[in-house]
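Peer 1: I would like to see how this sequence folds:
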Amino acid sequence: MWGPGLTRSPEQQRIVAELTPDEADTVLVKWRYSAFHRSPLEQMLKETGRNQLLITGVYAHIGCMTTATDAFMRDIKPFFIADALADFTRDEHLMSLNYVAGRSGRVVMTDELLPFVPATKAALRELILPLLDESDEPMDDENLIDYGLDSVRMMALAARWRKVHGDIDFVMLAKNPTIDAWWALLSREVK
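Peer 2: Now for the predicted structure:
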């Protein structure tokens, strides 16, 4: 019924370059629909004090949905990432989302999980301009407070960016509230 699987076609076993694990990644062999079956996944979660599992992948209505339900049965909170799951058809994809949402986990989108940190200085500028009271646009080295940026909005930005750069806080942003200074903070390599 199942055939030989991927082992018959080594060229289909390769992982695309963007998803190739590095030496710091943990790779688990998945034997059945549930990622917990015949794997150390549950033990690894317990040993690291984790009780939540983010689920992404292909065949949402098969392995991903089964893993979510199995996680729930093991008192692990599954988060089913709707826009990071694929399936054969739209109907099967929607069925899996509805099943998990109604029975065993929480369905979320990637933007709910990943903090938004602008990828370019231009993107930072686009994020900041709507927060200003002034119609004039500041130069990148001008004080944003002079253009109406208030402390509440600055605190919200600090909280968002701290998720990626743990050292960013309100004081750091307030000391030098310019697009240039903030871009210098945000464009650092994440450690």
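
Peer 1: C-alpha only now, for contacts and for neighbours.
Peer 2: Noted.

Peer 1: Identify the residues contacting K30.
Peer 2: K30 is in contact with F36, H37, R38, S39, counting by CA atoms under 8 Å, 6 or more residues apart in numbering.

Peer 1: Kindly report the same for T110.
Peer 2: Contacts for T110 (CA under 8 Å, 6+ apart) come out as I81, A82, D83, A84.

Peer 1: Neighbour count says what about those? Which are buried?
Peer 2: I81, A82 (16 or more other CA atoms under 10 Å).

Peer 1: Looking at the contacts of T110, which are in strands?
Peer 2: I81, A82, D83, A84 (DSSP state E).

Peer 1: residues contacting D141?
Peer 2: Applying CA under 8 Å, 6+ apart, the residues contacting D141 are T178, I179, D180, A181.

Peer 1: if we can go back for a sec, closest one of the contacts of K30 to L132?
Peer 2: Comparing the contacts of K30 against L132 with CA to CA places F36 closest, at 49.3 Å.

Peer 1: What is the neighbour count of S39?
Peer 2: By other CA atoms under 10 Å, the residues close to S39 number 15.

Peer 1: I have a second one here; can you model it like the first so I can compare?
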Amino acid sequence: MTALPTLIDYAAPLPPARVLPDSKARWDLDPSRAAVLVHDLQEYFLRPFDRACPALTTTLDGTARILAAARAAGVPVFYTAQDGDHSDRGLQGDLWGPGMRAVASDTAIVPEVAPAPGDRLVTKRRYSAFAKTDLAEQLAAAGRDQLVITGVYAHIGITATALDAFQREVHPFVPADAIAAFTHDQHVRALDIVADSCGVVTLTDAVVGRLAPVAEESGWEAVVRDALTRALPAAALTSALADPEADLFAVGLSSLKAFELLDDLADAGVDIDFGELVRRPTLAFLLEQGRMPAQR
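Peer 2: Here you go, the predicted model:
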């Protein structure tokens, strides 16, 4: 029986240092067909990582960005989490021992990617998120046959879930910078298996771009939403979208991110002075600026 490792610390195999494997599947991610699955990002499973581990920090950041884009686009979000119930541990107990305890310090989903109202929790019993759960039925009921999978561990549960999704006619999409394994080599192996046999290996930027695209039919609202997705933490974006008059600085926009936000909007054709934003730092203000081209 092997326990979880300790002090996991590696950099994810990402461009430009490493080219992503070429996926045999050529599916396009479609927001009307997609759901997001946050896989096992619980305190117990992240405790083995050095909290400064580059692979972990990119996983949490990438997952948060994907969540923000999904929620803004109305894409369903699912979480897997074990609950510390050992009554149905099965063969996993032979390999990993009793696992987590039924206490919040083990079972809690880490705050960086915490569930929001409306997200759905799937209690997980095996490697695959589909095994002994109703995830497949929930996806079907929501009319979703594509699944973006983020979290840990890339070479175990995420690979098993991607393979299982494929066999259930669900398209798996795995962002290489939003998953983490025990080691660099195991991360590489997970990406290779998915790309070779069951899904699309991609990156967070590509997923966010597909879930919350700057689309012609959505106009300026989509431009602003996409820029805010890059500038705000996930929880702050949810607050801003829910209340267009909310103070963006109060909910989490930093001055540095504000300048980046204004640069993005300028690239889209609307120049907004930082001082104007400071005087009225709201989503409603930003939306108004794109509707007044003659005054700019």
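
Peer 1: TM-score for this pair?
Peer 2: Overlay of the two chains. TM-score (TM-score structural alignment, normalised by the length of structure 1): 0.66; 146 aligned residues with a CA RMSD of 2.9 Å.

Peer 1: who does the helix or strand hosting L261 of structure 2 touch, helix- and strand-wise?
Peer 2: Assigned by DSSP states H and E, L261 of structure 2 belongs to helix 255-267. Contacts defined by 3 or more CA pairs under 8 Å, 6 or more residues apart in numbering; DSSP states H and E place helix 255-267 of structure 2 against helix 219-231, helix 274-279.

Peer 1: sorry, back to before: so which of the contacts of D141 of structure 1 wins on neighbours?
Peer 2: So for the contacts of D141 of structure 1 (other CA under 10 Å), the most neighbours sit at I179, 21 neighbours.

Peer 1: follow-up on the earlier one: quickly compare the helices and strands packed on helix 255-267 of structure 2 and say which is most buried.
Peer 2: Greatest average neighbour count among those goes to helix 219-231 (a mean of 21), per mean count of other CA atoms under 10 Å.

Peer 1: Contacts for that helix next, please.
Peer 2: 65, 68-69, 72, 209, 212-215, 237, 253, 257-258, 260-261, 264-265, 268, 286-287, 290-291.

Peer 1: Now do the buried residues in stretch 24-43 of structure 1.
Peer 2: For stretch 24-43 of structure 1, burial by neighbour count (16+ other CA under 10 Å) applies to Y33, S34, A35, F36, E42.

Peer 1: no no, stretch 188-203 of structure 2
Peer 2: 188-196, 198-203.

Peer 1: can you give me the helices for structure 2?
Peer 2: Under the criterion DSSP state H, structure 2 contains helices at 43-46, 54-73, 92-96, 104-107, 135-141, 159-167, 184-197, 204-211, 219-231, 234-242, 248-251, 255-267, 274-279, 283-289.

Peer 1: In a markdown table: these, plus distance to T150 of structure 2.
Peer 2: Shown next, in a markdown table, are the helices of structure 2 (distance: least, CA to CA, whole Å):
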| stretch | distance to T150 of structure 2 |
| --- | --- |
| helix 43-46 | 13 |
| helix 54-73 | 6 |
| helix 92-96 | 21 |
| helix 104-107 | 18 |
| helix 135-141 | 15 |
| helix 159-167 | 11 |
| helix 184-197 | 12 |
| helix 204-211 | 10 |
| helix 219-231 | 17 |
| helix 234-242 | 15 |
| helix 248-251 | 25 |
| helix 255-267 | 25 |
| helix 274-279 | 34 |
| helix 283-289 | 28 |
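
Peer 1: Burial-wise, tell me which of the ones you listed comes out on top.
Peer 2: helix 54-73 comes out most buried of the helices of structure 2 by mean count of other CA under 10 Å, with a mean of 24.

Peer 1: Per the alignment, R168 of structure 2 pairs with which residue of structure 1?
Peer 2: Aligned counterpart of R168 of structure 2 in structure 1: R74 (TM-score structural alignment).

Peer 1: how near is its match to F36 of structure 1?
Peer 2: 10 Å (CA to CA, to the nearest Å).
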